[in-house]
Every structure is written in structure tokens, then in C-alpha cells.
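Colleague: Next input, structure requested:
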Amino acid sequence: MSGYDVVVCGAGVAGLAAACALGALGHRVLVLEKRLMPAPVAKGEVLQPGSLAILRGWGVTDLLERAGAVRLSKLVARAADGRPRMVLDYGRLPTDQPWLLAHDYPSILEALTGALPSGVEVRRGVVFDQPLWTAGRVTGVRSDEGDIPASLVVAADGITSRMRTAARLSTERHDYAHRLAAFELAGADTVDRDVSAYVTEDGLRVHYPLPRGRVRLYVQVAPDELRDLEEDGLRRWAERVLGGCPGLAPLASVFRDGLARKQVLPASRSLADSLVVPGLALVGESGHSMHPMAAQGMNSAIADAHELATVLRQGGSLAPGVVDHALRRYDNARRIDLGRVGRVSHNAARMIISRSRLAQRALTGTGRNDRIRHEVMHTVSGLGVRRLTLLDRLHQLGLPDPRSTRLPTWARAR
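Modeller: The predicted structure follows:
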């Protein structure tokens, strides 16, 4: 097999985003995927404004909106009874799309697939084993259909990436001590159009609306909390969840009805020591993972694809030396941003999940400080990383801030 400029390993959001971005440059791209059909997982459903700007350029945003995607206006951390403790109002963002967009993961994949340029081919049911090497450089992919040479290989095969391992790229994965139980609740039309995260004595609870009157609900659980629970045990567990979070009362009936449709998902954070070797780049969870609290995982994968295409376009060709120089620039730029965004996601998770005094003071302090809250929102939205100083951290913990009501310049301009 020959004739491909780029081979992308994996057809999740990261892989399809890479195919959209690189195909738009005029490259002939082959996407390999071992699954015949996408897995119906309860993840990667909320798109940030920074991602929407990228997706609009590829024609994906319009496809999602036509498919019924829901616009969400805010990300709100709430007390267990529903009272807001920190509100990120996306309407203040300096962008043409100051909102989040929510849809099912398979629908997002379908929109990305529908927007693929004509030079992109997707081949499903193909198992890929490892990169092909020539003189210390990746020059293609070995698959069960034969060797496929390419000028660039993109590994987008997920958190347990075989391609990353075969390329001898290492990552240290830190698993959180909890899981997230995901439920799809039908018939919940009264939920506000925002992402609501509740701080409770028993951990995180998050919900947001999906198309067709549905709601996604996540409940923090211990690793074995739901294992082997029969129907009666699951119902008793649900009553404890509802009792510990009165803010979920409007969802009580549909929550009880949706208990059988649950998925239990792990939560972890990681960042590979390098995102590249000569001839190969990691995108998405093959290179990094984040706690889902701040809705950054899928959005970071889209940013990966956009940055990879940007540096390759600037290089001007797919000659080996040019590609490898571009990959070094990609690695440097993305690892810096991913490190900062990962810290924001981790700190956001700690503020909501932890019952420590420091975490709760940080949440309260951030919620009351207009300036810092808006800087955090800018980073979370994907419009650009805003660094918080050590003094800002102290202000979050309660040190008086004379600038707390003085919005950043970008917010005042809105």
C-alpha cells in the first residue's frame, strides 16, 4: 500500500480532528480504526468556545448545530442544595461563540466524519500494531492489512496507546481515587442550560442537558461502590445520592428511572514526557489525560490537531527534515499549554471534590473574586491560557485583593 501523506491511528475525536486539520492542508490522509463502530461512551460531550472556533473552520460546528446540539451558557459550581458558589458566565468571553455546545459523543464523531475533506479515507476494522522504522525515524504503520508507508504518523489510539508504547514514548499516569458513574436521564426538560457541579459531603455530582430532553449526570463513586449491586441495592444507593444533594431534586424521578443505564468511568491525569519522535506525533489521550471536571480532554485533543496542522503548514512540505522540525515545535508548544491546562483541571477537580478547608476556601475565594474567576474562565474555555501568580493563589485562599472587582481588560471590552 502506498500513496498516503499521513496515517492516523484511531478514529475517536482526536484522530478525526487530526484528519480534518491535516486533510484541509491538502494532504492525503488515511485513518485506521480497529472498531467497526464507535463505542457509545458517556464522555467527550461538551465543547468549549476555543474548540468551537476551530471546528467552525472545518465545518463541524454547523453540522452539530443542525443535529440539535445544545448551547450551554455557564459552568456553575454549586452547594449541595443548588446555591451557586462559583459561576463562570461564558457570555463575557471575547469570542463570536460565547457558549459551550453539548451533544452525544457518537454525534460529535459523526459530525467530524461528515466534515472530512475529500482527500481523507477512513478504514475501520483494521488492527495496527506498531510504527515502521527507517534509520531511527517512523516512516509508516504496520497493520493486519500490511505495511503502510507515510510521511507522518499520528497516534490517536487512546490512553493505553499501543503506538505510544511501540514508539518508546513514556507517560506517568496518575489515577484519581474515585470513578465517575455516568447516567443518561430521559425526559428532564426543566434543567438549566449550564454545566452544574455540586459540592457535597460524598463528592462530585455534575449534570448538563443533552439534545432531545435528556440530561447527562455524573456521580463520583469509590472504585467498587457499584460493583455487584442488584436492583434494590442500586435504588438504595440512588436515594443516598439524592439525600446528600438536594439540588438534584428536580432530577430525582428520571434518575431513578435511568439507573440501569449506567457506565462507570475512570478518572486520571497524565502527560507524556514527549509528544513526538521523528515522523510520529501523539494527539489526544495517547499523549495526555485530564480530570473531566473542567471539560478539557476532548477539547485539548482538538487543540492538538489544530496546532499540529499549524506547524506543518508553516513548514511548507512533508520532507522528513521539515516534518521533524515542525514536530519539535508542536511538542514544545503543546506540552507547555497542556501542562497549564492540566493544572487548571486538577485544581478545579480538587476544589469540587476535596473536603479540605484549603480546597473549600479556594472555591469560595475564586467565586467571590471577579478578576480571578474571569481569568480561570478564559483558560478553561480554550481561548488562551491565563497564568495565575502566587499572589493570585493567595487571593483565592482569602488574602484581600484590592483588584477583586476589576475585571480583566478583555472582559471589560465585552
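
Colleague: rest of the way, CA atoms for contacts and neighbours
Modeller: Will do.

Colleague: in the stretch 251-400 of the chain, which spans are strands?
Modeller: 262-271, 276-277, 280-282, 288-289 (DSSP state E, counting those that start in this stretch).

Colleague: and the longest one, what does it pack onto?
Modeller: Okay, so that is strand 262-271. strand 174-186, strand 288-289, helix 320-353 (3 or more Cα pairs under 8 Å, 6 or more residues apart in numbering; DSSP states H and E).

Colleague: do you know which of these lies nearest residue 88?
Modeller: helix 320-353 (12.2 Å; Cα to Cα).

Colleague: in that closest one, what counts as buried?
Modeller: Within helix 320-353, the residues that count as buried by 16 or more other Cα atoms under 10 Å are 320, 323-324, 326-331, 334-335, 337-338, 340-342, 344-353.

Colleague: Proceed likewise with the subsequent sequence, for comparison:
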Amino acid sequence: MSPDVLVCGAGVGGLAAARALGGLGLDVLVVDKQPRIRPIAKGEVLQPGALRLLRSWGVEQRLDAQGAVRLGRLVVRDPRGTALMSLDYGQLPAPDQWLLAHDHTTILTALAEGLGPRVELRRGVRAESPLRDDSGRITGLRLAEGGRVYEERAPLVVAADGISSRLRTWADIEAKRIDYPHRLVSFDIADAEAAARADDFSAYVTDRGLRLLYPLPGGRLRLYLQAGPDELRGVTARGGLADWATRALSQVPALEPLTASLLAHLDTRQTLPVGRLLSPRLAGHGLALVGEAAYAVHPMAAQGMNTAITSAGALAERLADRLERMGGMSAAAVDGALRDYHERQLPLLAQAARTSGNAARMVTDLSWRGRILGRRAVRHTGANPRLLHTVTHNMSGLGPRPLTPLDRLQQLGLVPDPRAHRVPAASAGRPQSM
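Modeller: Below is the predicted model:
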């Protein structure tokens, strides 16, 4: 029997969409071209907005049982470790007062284990081409698995196949990826003593760009070092990489004590290109975009994986509403839900993209103009409790509170803010960090 929904891509966006849509009582088939989950240094920090959904699905509980690390703050620091801007999640309503950190593979496995009986996951399956009806509406995919090619039809197809999405192209949706003028070099460092002291998501502002650090389960740390696009070209020998890594930490006194641990884990290096993308359309006839097929951002603000999860939940909400009103997975009901999804979710993604882009520029832009504006924005936002609360709420994914043009001027310290200390009281929960 054909499924109600065919999801292409078993990353966070695809698995979240499958779980959310399967929870409506629909039969869902998920396919992914990779035969197994690949370990990659991305998608490791979950925001409160995404955790709300994961909690309702039992996924947060699975991650907690496997040692997930709870973080109370997202902090921008100077090289000596002094906090310049601290987003305190303890100011948010309970229970949404934490970030949650775990390995990407563990998060994917927890999602897959919680898919439910109405969802089937097939790995090692490649989408070859779309299937369409006489009107041009996408009605399924031609799939290749092993040595056979077959057709799978469904009233709804979900494109969750990444930033270079083939399905997005097949739906004639043009979305331009814009690469940042740098890369991030990631290391997985085992240092139980240092990991025990790390209780937040810390971004260090340096003259050479971002240095990002947060703890992972098992007494480990994730360290990202910003590098120019060609900075590591030709650095293949261990000695050359060791010299580069040592110099990268030598300019950050707060991180320099990690040098020995970093040098012991050079073989964990992953070099990641960094790009951003926001699709102008989140849906076509019969097809929805979720995850990086729709939206990709710089990892500095921990937004990409989280918006993938909340977008999957939003798609399911829109479809549930249409099914209640119209009954059955008709083309009219599905396409109506897709229109609703696009109209309601695109402004939220655009707001998240601005928030993430601004946060990334504050600490990664090495141009003279970027350094001046970025440092001013960090300093003045960090000294303004009202703006801090607004930015924290936006980062958390609990609902957008757009910054006004006046707020932007106040972030740069160009005009005073007489309301700077008007901050909503935190709900009962964990004590606020100082």
C-alpha cells in the first residue's frame, strides 16, 4: 500500500517531519541515500522551542537518559573569557530554561527510535526523479535501492534532502546558497576536567574570528575554530596542523590551557564550509521543504537544527487543520495545507535568519567595518537587559519578538534606551545565572 507521506532525507528535518506527520495517524515512508548515519560535527545544541516538541515525542527523555548536557547560557566572551554579552535562559518561562547538547548521531538515533509504528525508514535509497500527474503536481518519487528502480507514490512529498536539495530543484524552486568567507574547523576534545567546568555555549571574539566551545557528554568538548577559506590548504601533515591549532589558541588566553588536549585530538578534525540559504518558497504542488532544503544558517547561533524541528511541527499542524476541515489526504487538502505552511512559516524563518545572521556577523566578520559594528553591538546589547531578554527569546525559538529600527540603533549605542531595565520577570524554575 502506498504511504500518505513520502519523506526524502533522514536528517533531523526529515525525521522530525516523519514523527510529526506520523503522529497524525498517517502512514509515512522515509528514505535516505546514506546506508548509515554519518558522524558530523553539526546539529548538537537544541534550543527550548525545539525541545518542546522533542519533549512531547519522548525524544528529550531519551537524550537525557543518554547523558545529554544541559546548558544555561549562550555567552559571547573576549579572549580572556570575560562575558561581553550573556543570554541567560533562566529568564525564560519554565520549563524552557535550558539548551541541551548531545552528539548529532545520538540526536538522529533518538529521533529514529521514536518514529512510531506508522513510520517506515529505509536507508540506502536514492531519489532518482519526481513523479507527476497530468497537472504537473508532484505525486511521488522514482527510487533506486540496491539493483532495482521502483516508483513510490504519496499525496504529500517532503523534501528534507539538504542545502543542495534535488527535490527543491525538481519543484522549480530557486534558492541561492551564500557562502560565508570562512570555514569552521571542528575538534572533539576529551578533557573531563575542562568539560566539567564548561556549563554554557561560549563564543570567543578574537582578531582571527570565532572560537566556539561547549561541552558534550562523556567529559568531552566541541571546539570550533574559524579559518580563512584557504588557510588550511596544503596543511596535511600532523605537524603543520599542530602548529596552526597552537597559534589559534595562543591568542585566546581563556582557551590556551586546552592546547595540550587539542593536540592530542587533532585526528578528530572536521573542516566545514559555512553557508546560508532561505528558500523563497517552502512548498510546491504536492511538496514541502523542511530542514536545510528550506533554510540553512551559520552554526554560531544554534538555529539550523532547531528551526528544522519546529518547521516540521508547523507543517504537521497545518495539515492536521486541513484534514479536520476537509477530511482525507486529497490533493486539495494537502495543497491547502502547503499554502498555509508557506505563508505562516516563511516569515518566522526569515526572522530567524536575520537573528542568526546578525549574531554570526558580530563575531565572525573580520573587515574593519564589521569589527567596529560587531563589537559595538555585542557591548551595547550586553549592557541592556531589555535587549538581552528579547534576543534570548528570539534565539530560544519560543516565538519571534522582532527588533525594531530603534532597537537596532540602541544595540549600536547610537541612541539611549530609557526602557533598558524593563525586563519581564522570569517564571519559577531554576535559579537565574548571575
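
Colleague: what secondary structure does the aligned partner of residue 224 of structure 2 in structure 1 sit in?
Modeller: Matched by TM-score structural alignment, residue 224 of structure 2 corresponds to residue 218 in structure 1. What DSSP: H, G, I helix; E, B strand; the rest coil gives for residue 218 of structure 1 is strand.

Colleague: most tightly surrounded among the strands of the stretch 251-400 of structure 1?
Modeller: Ranked by mean neighbour count, the strands of the stretch 251-400 of structure 1 are led by strand 280-282 with a mean of 30 (mean count of other Cα atoms under 10 Å).

Colleague: okay, and that strand goes to which residues in structure 2?
Modeller: Under TM-score structural alignment, the match for strand 280-282 of structure 1 is residues 287-289.

Colleague: Give me the residues contacting that stretch.
Modeller: The contact list for stretch 287-289 of structure 2, computed with Cα atoms under 8 Å, 6 or more residues apart in numbering, reads 138, 156-160, 168, 171, 282-283, 338.

Colleague: Just among those, which is most surrounded?
Modeller: Counting neighbours by other Cα atoms under 10 Å, residue 160 comes out on top of the contacts of stretch 287-289 of structure 2 with 33 neighbours.

Colleague: can I get the contacts of stretch 287-289 of structure 2 in a markdown table with distance to residue 325 of structure 2?
Modeller: Shown next, in a markdown table, are the contacts of stretch 287-289 of structure 2 (distance: Cα to Cα, whole Å):
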| residue | distance to residue 325 of structure 2 |
| --- | --- |
| 138 | 23 |
| 156 | 17 |
| 157 | 21 |
| 158 | 22 |
| 159 | 25 |
| 160 | 27 |
| 168 | 28 |
| 171 | 27 |
| 282 | 22 |
| 283 | 20 |
| 338 | 15 |
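
Colleague: from the residues you listed, which is closest to residue 395 of structure 2?
Modeller: Closest to residue 395 of structure 2, out of all of the contacts of stretch 287-289 of structure 2 and judged by Cα to Cα, is residue 282, at 21.5 Å.

Colleague: hang on, isn't the closest one packed against residue 344?
Modeller: No: judged on Cα atoms under 8 Å, residue 282 of structure 2 makes no contact with residue 344 at a distance of 10.1 Å.

Colleague: how close does the residue nearest the centre of structure 1 sit to residue 174 of structure 1?
Modeller: Taking Cα atoms, centre = their mean as the criterion, residue 297 is the residue nearest the geometric centre of structure 1, at 2.0 Å. Residue 297 of structure 1 is 15 Å from residue 174 of structure 1, where distance means Cα to Cα, to the nearest Å.

Colleague: Kindly report the same for residue 114 of structure 1.
Modeller: The value you get for residue 114 of structure 1 to residue 174 of structure 1, if Cα to Cα is used, is 35 Å.

Colleague: Leaving out sequence neighbours, find the closest residue to residue 70 of structure 1.
Modeller: Nearest in space to residue 70 of structure 1, with sequence neighbours left out and distances taken as Cα to Cα, 6 or more residues apart in numbering, is residue 102 at 5.1 Å.

Colleague: Quick one: average offset of stretch 350-364 of structure 2 versus structure 1, please.
Modeller: Compared with structure 1 after fitting, stretch 350-364 of structure 2 deviates on average by 0.6 Å (mean Cα distance after the TM-score superposition for structure 1).
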